[in-house]
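# please work out how this folds:
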Amino acid sequence: MPVRAGSAVLEGQLTVPAAARGMVLLTGDGAWQGIAIALHRAGLGTLAMDLWDSTEPAAYRNVFDIVLLAHRLGAACDWLHKYTALPVGCAATGTRAAAALEAAADHSTLRAVVSLSGRPGLARPSALVRVSVPVLLITGDLDTALIGRTRLAADWLRCPYRVAEMPGVADPAAGDALHHVPRLMTDWFTEHMAAPTEAFGVPARP
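Here you go, the predicted structure:
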């Protein structure tokens, strides 16, 4: 399924279950298959895609260009909402998680964000303070450096958020931790995506 984001054309795999009640954009390096299956069973559709045009040479892809990635991610979320007329959330790994948070600050179509072993600290503080939708930050408790950076990023948030530390895990986007992650993510999206942003109230601290 091609999605235009500015001059780029992004390819993605779209799945819309019968009677879907929301859509989740999945992006970044990660094993999304099990997560996608869990989301589908919960009545949530998915669009799994990278944020690079297939014509862009790998050598010129700057995964740390958060502004560019946020622009493309936001455009993809806008397209997904227009195409399905459903609430849209985003789950992202690595630097794409920072892009998802930046996009959430500027795109009203994005209703919830999950960072899975992501780099939220690469998002600009000026964007983090403007995020108004619920944010779930999943890390492994063995990656102490990432936990520290994630908590620092979370301190800038003024929205409902949760930092979920997976015990005994370095990277929750890979390996045995993946059997815990789908339920955690599914619960977050089903709980938050359909509700009006104004109903979230006081930020939920971990």
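# please count neighbours and contacts with C-alpha atoms only from this point.
Noted.
# tell me which stretches of the chain form helices.
Taking DSSP state H, the helices of the chain run over residues 33-41, 66-84, 94-106, 125-128, 144-156, 181-192.
# who are the packing partners of the fourth one?
In this case it means helix 125-128. Using 3 or more CA pairs under 8 Å, 6 or more residues apart in numbering; DSSP states H and E, the elements in contact with helix 125-128 are helix 94-106, helix 144-156.
# buried residues, the last one. List them.
Neighbour-count burial for helix 144-156, with 16 or more other CA atoms under 10 Å as criterion, is recorded at 146, 147, 150, 153, 154, 156.
# quick one, what contacts the spatially most central residue of the chain?
Centre of the chain computed as the mean C-alpha position; nearest residue by CA atoms, centre = their mean is residue 91, 2.5 Å away. Under the criterion of CA atoms under 8 Å, 6 or more residues apart in numbering, the neighbours of residue 91 are 24, 25, 26, 27, 97, 100, 113, 114, 115, 116.
# for comparison, sequence B:
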Amino acid sequence: MANVFKTKPLPHGSLQLDGDLVIPSQAQGLVVFAHCSGSGRQSPRDQWVARALQRSQMATLQIDLLTEDESRDGRRLFDIDLLAHRMIETIRWTSLHPDLTDLRLGLFGASASAGAALVAAAARPDRVAAVVSRGGRPNLVMDHLEQVQAPTLLIVGGLDDEVLALNREAMRRLHVPRRLEVIPGAGHRFEEPGALGSVAIFASSWFSQYLCAARPT
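Predicted structure coming up:
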């Protein structure tokens, strides 16, 4: 039986960001889902993936990196510096949480939030053990990719031609264990039958490999 916590985990000055934390019994790792909208953590697509990870004995933290007011400003949705800073602060919070500090940490992001996750991984190699990007926009953070030390999985829809080309370039710039999984017949939002199930399978396998293999001492 999972323990479910609703929390506001990230004090940022006078700001508090909404997040949902689920810790299964005997959790073997923690995956933080980065969302760059004011209610993105309620996305059915990422909720689906989160439930798959929970069944694999991984805790999940879904965090909205922007407030609802901020997310109405389209410029904020692609403000990688702001999103990455808040992601790094969220990582710091997990290190201080008594139920999470001993769990190896992975990051999951989509579109621009995947870029923020990669920047955060580069900034916190001591804490981040794996990254999964779903339809990510690595062109926003190409200069940071060589600094990423965490094994990285890039998942892209086969019909998402522009993003697929960007992710192939990212594969050339990453110098860590990495993989590009292309889901045939899927577009950018992975709404086609079976597409999201494939995302969940690939993400669960990647995080299980890198988060559950060892625990910090």
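# tabulate the helices of the first structure (TSV), appending distance to residue 13 of the first structure.
Rendered in TSV, the data for these read as follows (distance: least, CA to CA, whole Å):
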stretch	distance to residue 13 of the first structure
helix 33-41	11
helix 66-84	12
helix 94-106	17
helix 125-128	29
helix 144-156	29
helix 181-192	18
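# between those, which gets nearest to residue 10 of the first structure?
With distances scored as CA to CA, the stretch of the helices of the first structure nearest to residue 10 of the first structure is helix 66-84 (8.4 Å).
# which residues does that closest one contact?
The contact list for helix 66-84 of the first structure, computed with CA under 8 Å, 6+ apart, reads 3-6, 23, 25, 51, 63, 87-89, 95-96, 98-104, 106-107, 109-110, 122-123.
# narrow those residues to those that are buried.
The buried subset of the contacts of helix 66-84 of the first structure (16+ other CA under 10 Å) comprises 3, 5, 23, 25, 51, 87-89, 95-96, 98-104, 106-107, 109-110, 122-123.
# okay, how far is it across stretch 123-132 of the second structure, tip to tip?
16 Å (CA to CA, to the nearest Å).
# how far does that stretch sit from the chain's center?
11 Å (CA atoms, centre = their mean, to the nearest Å).
# count of neighbours near residue 73 of the second structure?
Residue 73 of the second structure: 11 surrounding residues under other CA atoms under 10 Å.
# any idea what it aligns with in the first structure?
Alignment note (TM-score structural alignment): residue 73 of the second structure maps to residue 59 of the first structure.
# check contacts around its match.
Here residue 59 of the first structure is in contact with no residues (criterion: CA under 8 Å, 6+ apart).
# what does residue 181 of the second structure give?
For residue 181 of the second structure, the contact set (CA under 8 Å, 6+ apart) comprises 153, 154, 155, 156, 202.
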